[in-house]
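Participant: please work out how this folds:
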Amino acid sequence: MSADPVLARLDADLPQALERLMTFLAIPSISTDPAYAADCDRAADWLVADLKALGATAEKRATPGHPMVVGHIGEGAPHLLFYGHYDVQPADPPELWHRDPFDPAVEDTPAGRVIRGRGAADDKGQLMTFVEACRAWIAEHGALPCRITFFFEGEEESGSPSLVPFLRENADELAADLALVCDTGMYDRKTPSIVTQLRGMLREEVVLRGASRDLHSGLYGGLAVNPIHVLSRVLADLHDDTGRVTLEGFYDGVAETPPEVRAQWDALAFDAEGFLGRVGLSHGAGERDRTALERLWARPTAEVNGIEGGYTGAGFKTVLPAEARAKVSFRLVGEQDPEAIHRAFVDHVERRLPPDVTAEFPMGDGAPATQMDVSRPAFEAARAALSAEWETEAVFAGVGGSIPVAGYFQSVLGTEPMLIGFGRDDDALHSPNEKYDLESFHKGARSWVRILEALTRG
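Facilitator: This is a model prediction of the structure:
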């Protein structure tokens, strides 16, 4: 079954596809606010009805929170699981929006036409690119080229509390050959990407205690230990002079970026100076012997996120504080073990404690990184399909943050995820005036048609 007539159908039916998306966007499915529970339910019902219109068997599945939507259609190999989420962020503060966030519209802007409204990019517009691709394929060929399971969540924006239990309870039904996840973006306006690695994270808090109470610095200064001094040394020692993290065994499980992926990244000619300049910086930090994109996507980090101790109010109070505390996060890559790094951090702190200072660690929770197997033929096939649609070489990209669902598909379902989305850096996710470029919506749907053809060819 050829993609060409399906692509032509998508082009011709774009007005109707936009009309469906506007109806979907108008539902204020805010998962974090109980006042919108009925709207979340309504959004799930809308999706069930739309999937049934495609000919899928679809239903709303109850959870302790907002419902899941599961649909099945097609037959044959491969079996693809497509994931998206129908819930959205709150629209606060409403006065900063140029229009009602739940009265979506297509607007003309200096950069082109955009779809404006809460959820346009995160994730309703992205979700519907795949649904519209399936709709056009069925309209032209009467059936899809393979078996597809749709899986839409309603709690992604509120921490996904029901996700893992639901996956475990329905693993036999949801396990597939490949999981497609749409909640990502382009490398830049013209360069599509497949996210193939996501950093994990370990969160730590350390509290150092010295004297039984805050001390007068004139009476005790110079004799009594100051926990802030100790904490400062502990934190400074997390890195050496080259930017490497000094925790024992920290780099265990950190693999080198494959040469072919490194070549793709080098070809992007990433402008680190411009990237930093947009936030008022001019010099890069971190590991000096690594490129900027490696540091952002493929290397682990240790960052101090907050320090507290002593008197920080207005004026001056001359005390030696009884305690000092800091919050530290570690971004993890490859096979790094969060528990092993937690133990190394505790050891790093305790070996630097002088007499009379004790340490507590109230927090030490984390999740490992997610790495996709790009040697699988499906990844190169999808990359070629994206390159053909956007007429720019697609890249296997990394993401500095985390998308937990991708790791859950691996660990719970045993299904390899493939993350492809068409969002752009200026989409204002979670912010007022969220938008999704009309080009992203249209060419996103066309991209999925090409990917379906590529994954099912031969």
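Participant: please make it C-alpha for all contacts and neighbour counts, starting now.
Facilitator: Fine.
Participant: could you pull out the strands in the stretch 201-350 of the chain for me?
Facilitator: Secondary structure of the stretch 201-350 of the chain, counting by DSSP state E, counting those that start in this stretch: strands at 215-216, 301-309, 319-320, 323-332.
Participant: ok, and what's touching the first one?
Facilitator: Just to be clear, that refers to strand 215-216. With contact meaning C-alpha atoms under 8 Å, 6 or more residues apart in numbering, strand 215-216 is reached by 318-322.
Participant: how about this one, so we can line them up?
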Amino acid sequence: MSDLDRALAAADEGLDKSLERLFALLKIPSISTDPAYKHGCREAADWLKRDLAALGFQAALRETPGHPVVLASQPKPSAPHVLFYGHYDVQPVDPLEKWATPPFEPRIVTAKDGRKVIVARGASDDKGQVMTFVEACRCWKAATGELPVGVTLLIEGEEESGSFNLPGFLEEAKDELAADVALVCDTAMWGEGRPAITSALRGMVYEEITVRAADRDLHSGLYGGAARNPLHVVASIVAALHGPEGKVTLPGFYDGVPETPEEVREQWRGLGLDADSFLGPIGLAIPAGEPDRMVIEQIQSRPTCDVNGLWGGYTGAGAKTVIPSEAHAKVSFRLVGDQDPAQVRQAFRAFVRERLPADCAVEFEGHKGSRAIRLPFDSPTLAKARTALAEEWGAEPVTIGSGGSIPVVGDFKRLLGLDTLLVGFALDDDRIHSPNEKYDLESFRKGTRSWIRILAALAA
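Facilitator: Model (predicted):
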């Protein structure tokens, strides 16, 4: 048997013990956002530190102004080094009465379709996912006495409450976090039995505008037709943000937007994600984005502009004939490729000012902006992970983008200069953040085996 085969055999033979360790971690109520569970967060961190130390890692709890970070390292000279990220904190369990079983009493149950699933808070997000990687390391040690690559694990306790202290920790510890690539297991598969690699995350620009006209609210019967209405002004501005074909009209907005390689587009075409399957379940039928783009492109690889809020004047019950003195809008932009958040913000503000009547004033409130993150489609790391996942699952993994953002991935790039490989084994029906959260037993078993294969591939 090869070393890889011995490690895979160790995973299968040790599954029951692996589940015992996962259940021990799931029993700890590590709710980071609730101060009442501060002790639970420290208990979970300490449990992980002890478990990793038993595997031969140099493991420690590193204090932050909030919950501690678990940092564990096991270098291997002359081999690649990976940085694995996960989190041990979980979401609150409310509403408790919606849980079929107590949320911190993990158990395996049989779902209606016959699947065996692990039910507990944190089973999928993110304790179960973290432990697939830890167990993969354990299997390599059991089979060969060593890891195929150098490994550092960074497991934080504040992801579910904003990760406010993580950037500062990364800055302070960046020398200890040196690696060739970062690995994150906090994402999902494309579907049951079909693995996925998230290779891109969209960036973000978020702006709030306030347009003011008269010095007070006005009676629309007395002033209507003569006085400027800020709601009209804001409505006309946000309406002008899109052209008739769905494109964003900001000058220079598409600078830095790359085209997706045709071989990737061809793979996406075969996934069956069309308007009926994606929009139908939410009561819609017609895509609102660029008409020459597939739905999957619209939500993954193309930039967007959305109005997230629009308000002003009287919004209570009944009628009040008023021209408001001010109106507001919240607008977000999802960015891709090399789009510059600062440039997009500047273009938006210039766009608003150009359309502002002379007797109106505008104020801007800018929220955090972030660049898009992408792993090059021709990355050797991506290719190795794709091969490893295909060998384990017997299905070609889908290389996808994410419409959302995972801030730590941007922090890894900005502070550590690391590209990130995002591989997760969650499913869409895992009910993360909801009562009766679950993680498929097969996700845990084959997730562990997948990481065993990926570590071997990265060592090659």
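Participant: before we move on, the earlier item: list buried residues within the contacts of strand 215-216 of the first structure.
Facilitator: Buried residues within the contacts of strand 215-216 of the first structure, counting neighbours by 16 or more other C-alpha atoms under 10 Å: 319-322.
Participant: show the contacting residues for the residue positioned nearest the centre of the second structure.
Facilitator: Geometric centre of the second structure, nearest residue: Ile406, 3.7 Å, by C-alpha atoms, centre = their mean. Taking C-alpha under 8 Å, 6+ apart, we find Ile406 of the second structure in contact with Leu201.
Participant: same question, Arg446 of the first structure
Facilitator: Arg446 of the first structure touches 7, 10, 133, 389, counting by C-alpha under 8 Å, 6+ apart.
Participant: please dump these into JSON lines; it should also carry secondary structure and distance to Ala35 of the first structure for every row.
Facilitator: Below are the contacts of Arg446 of the first structure laid out as JSON lines (DSSP: H, G, I helix; E, B strand; the rest coil; distance: C-alpha to C-alpha, whole Å):
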{"residue": "Leu7", "secondary structure": "helix", "distance to Ala35 of the first structure": "41"}
{"residue": "Leu10", "secondary structure": "helix", "distance to Ala35 of the first structure": "37"}
{"residue": "Ala133", "secondary structure": "helix", "distance to Ala35 of the first structure": "33"}
{"residue": "Glu389", "secondary structure": "helix", "distance to Ala35 of the first structure": "42"}
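Participant: per the alignment, the residue nearest to the centre of the second structure corresponds to what in the first structure?
Facilitator: Aligned by TM-score structural alignment, Ile406 of the second structure pairs with Ile403 of the first structure.
Participant: same check on Glu363 of the second structure?
Facilitator: Counting by TM-score structural alignment, Glu363 of the second structure lines up with Glu360 in the first structure.
Participant: what is the burial count for its match?
Facilitator: Around Glu360 of the first structure there are 14 other residues, counting by other C-alpha atoms under 10 Å.
Participant: about what we covered before: out of the contacts of strand 215-216 of the first structure, flag the one nearest to Pro338 of the first structure.
Facilitator: Ala322 (30.2 Å; C-alpha to C-alpha).
Participant: which ones are touching Arg424 of the first structure?
Facilitator: For Arg424 of the first structure, the contacting residues are 185-189, 436, by C-alpha under 8 Å, 6+ apart.
Participant: to clarify, my last question referred to Lys98 of the second structure.
Facilitator: 435-436.
Participant: the aligned partner of it in the first structure and Arg113 of the first structure: what is the separation?
Facilitator: Counting by TM-score structural alignment, Lys98 of the second structure lines up with Leu96 in the first structure. Distance, Leu96 of the first structure to Arg113 of the first structure, using C-alpha to C-alpha, to the nearest Å: 20 Å.
Participant: between the two ends of stretch 138-157 of the first structure, what distance do you get?
Facilitator: Stretch 138-157 of the first structure has an end-to-end distance of 31 Å (criterion: C-alpha to C-alpha).
Participant: return the distance of it from the chain's centre.
Facilitator: Distance, stretch centre to chain centre, for stretch 138-157 of the first structure: 21 Å (C-alpha atoms, centre = their mean, to the nearest Å).
Participant: could I get the buried residue list for it?
Facilitator: 138-140, 143-157.
Participant: gap between Pro192 of the first structure and Val279 of the first structure?
Facilitator: According to C-alpha to C-alpha, Pro192 of the first structure stands 25 Å off from Val279 of the first structure.
Participant: of the buried ones among the contacts of strand 215-216 of the first structure, which pair is most distant in space?
Facilitator: Checking those with C-alpha to C-alpha, the most distant pair is Val319 and Ala322, at 8.9 Å.
Participant: measure the match of Lys98 of the second structure to Asp108 of the first structure for me?
Facilitator: Taking C-alpha to C-alpha as the measure, Leu96 of the first structure falls 19 Å from Asp108 of the first structure.
Participant: now do Phe275 of the first structure
Facilitator: Per C-alpha to C-alpha, Phe275 of the first structure is found 27 Å from Asp108 of the first structure.
Participant: same deal with Ser375 of the first structure?
Facilitator: Taking C-alpha to C-alpha, one finds Ser375 of the first structure at 42 Å from Asp108 of the first structure.
Participant: now the helices: where do they sit in the stretch 151-300 of the first structure?
Facilitator: Along the stretch 151-300 of the first structure, the stretches classed as helices by DSSP state H, counting those that start in this stretch are 163-169, 171-174, 217-220, 227-236, 259-267, 272-277, 292-293.
Participant: point out the most buried one among these.
Facilitator: helix 292-293 (a mean of 22; mean count of other C-alpha atoms under 10 Å).
Participant: matching residues in the second structure for that one?
Facilitator: Using TM-score structural alignment, the partner range for helix 292-293 of the first structure is residues 295-296.
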